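J.: take a look and give me a structure for this.
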Amino acid sequence: MSNLVSVLKNGSLSNTNSNANFPSMSNWLDDIFNRDLPSVFTSNFNTGISLPKVNIKETADTFMVEMAIPGFKKSDFHLELDNQVLSISTETKEENEHKEENYTRREFGYSSFKRTFNLPESVNDEKINANYKDGILSILLPKKEEAKQKPARSIKVS
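T.: Predicted coordinates:
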């Protein structure tokens, strides 16, 4: 098969296949991987947490990062600051074993995530504070004094 690339009138590229009776390799792979799998294969597949959503709020004095991550302990979180990059991660492993007379059933679970944020130069990295309460991880990123927004003031004309 030969694939030709033609330029359309609007300047975009279009792939054309000289033998239209056969699907292209990418279409064939898409069909395989996008096909619905039987529930036997998907019932307990990838039950770990997905990447948590983040809310970021800026005030005159701080940035506030909030992540909804229920079901963890404070000790499960790892926060690191390296060269103005804040990394937030967690990793949990679970193993259950149930023994009966004729069989043993073992279940293993693993979930993890890692989010990274490039912090602006205006953040005072010496005073970053994190709190985990009611399933919400809150990280307070105070601004440096020179970066804080100053209130409006009147200037007297002389």
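
J.: for the rest of this, base every contact and every neighbour count on C-alpha atoms.
T.: Will do.

J.: which one is the residue sitting nearest the centre point of the chain nearest to, not counting chain neighbours?
T.: Residue closest to the mean C-alpha point of the chain, counted by CA atoms, centre = their mean, is Leu51 at 3.8 Å. Excluding the flanking residues, the one nearest Leu51 by CA to CA, 6 or more residues apart in numbering is Phe113, at 6.0 Å.

J.: what's the answer for Lys57, then?
T.: Met64 (5.1 Å).

J.: same check on Glu91?
T.: In space, Glu91 is closest to Ser112, 4.3 Å off (CA to CA, 6+ apart).

J.: ranges for the strands of the chain?
T.: 3-7, 13-17, 54-58, 62-68, 77-82, 85-99, 104-118, 129-133, 136-142 (DSSP state E).

J.: please generate a structure for the following sequence too, so the two can be compared:
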Amino acid sequence: MPETPTRRHRPLPDIFDWFDDSWIPSWLSGKVGSGTHAIRIEELDQSGEHLVRAELPGMDPEQDIEVSVADGVLTIRAEHSEQIEEKQRSEFRYGSFARSLALPRGTADKDIHAAYEDGILTVRFPMPAEDAAEEHSIPIRHKE
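T.: Predicted coordinates for the structure are as follows:
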């Protein structure tokens, strides 16, 4: 079974879901910057498209969520502000959230689209052509 290109940067991608992410170094967890929480994601290949779904409940996509691409890396950032209310108990997470994923080689930035519905951000893009990821030889010209 071929390796999924977006999982190459983390040797054990699912182990981090077992624990609270506060102790995991950002370089290992895929988080961007210190003081941020990791965003839980799932990746799917569906009908020629690659989907990245991120859990971001209770957020306003226009004000609280940012999706960007640079140098073949997809980055999702979000900010969840705590409402000032007297609470007896809260297990909600507030603050900054971020996640970065390597995109498959050959993914065109202009083909990436994002939508937010029912607390789930879905980022979708067409799977790059198979030959875009294949290794090939480059002819060497002899300079005379």
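
J.: aligned counterpart of the residue nearest to Glu91 of the first structure in the second structure, please.
T.: Using TM-score structural alignment as the criterion, the counterpart of Ser112 of the first structure in the second structure is Ser96.

J.: was I right about that match contacting Ile39?
T.: No. Assessed by CA atoms under 8 Å, Ser96 of the second structure is found out of contact with Ile39, at 9.7 Å.

J.: re earlier: of the strands of the first structure, which is nearest Phe33 of the first structure?
T.: strand 13-17 (21.8 Å; CA to CA).

J.: what's the closest one aligned against in the second structure?
T.: Against the second structure, strand 13-17 of the first structure falls on no residues (TM-score structural alignment).

J.: which parts of that strand are buried?
T.: Across strand 13-17 of the first structure, burial judged by 16 or more other CA atoms under 10 Å covers no residue at all.

J.: who are the packing partners of it?
T.: Under the contact criterion of 3 or more CA pairs under 8 Å, 6 or more residues apart in numbering; DSSP states H and E, strand 13-17 of the first structure touches strand 3-7.

J.: hmm, who's touching the strand it packs on?
T.: Strand 3-7 of the first structure is touched from outside by 13-18, with contacts defined as CA atoms under 8 Å, 6 or more residues apart in numbering.

J.: okay, the residues you listed in CSV with distance to Asn3 of the first structure next?
T.: CSV is the format used below for the contacts of strand 3-7 of the first structure (distance: CA to CA, whole Å):
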residue, distance to Asn3 of the first structure
Leu13, 12
Ser14, 10
Asn15, 7
Thr16, 6
Asn17, 5
Ser18, 6
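
J.: from these, which is closest to Lys127 of the first structure?
T.: Using CA to CA, the contacts of strand 3-7 of the first structure come closest to Lys127 of the first structure at Leu13, 52.1 Å.

J.: Glu43 of the second structure contacts Glu55, correct?
T.: No. Using CA under 8 Å, Glu43 of the second structure makes no contact with Glu55, being 11.8 Å away.

J.: before we move on, back to that, can you find the partner of the residue nearest to Lys57 of the first structure in the second structure?
T.: Met64 of the first structure maps onto Leu51 in the second structure, by TM-score structural alignment.

J.: wait, what's in contact with its match?
T.: Contacts of Leu51 of the second structure (CA under 8 Å, 6+ apart): 43-45, 122-125.
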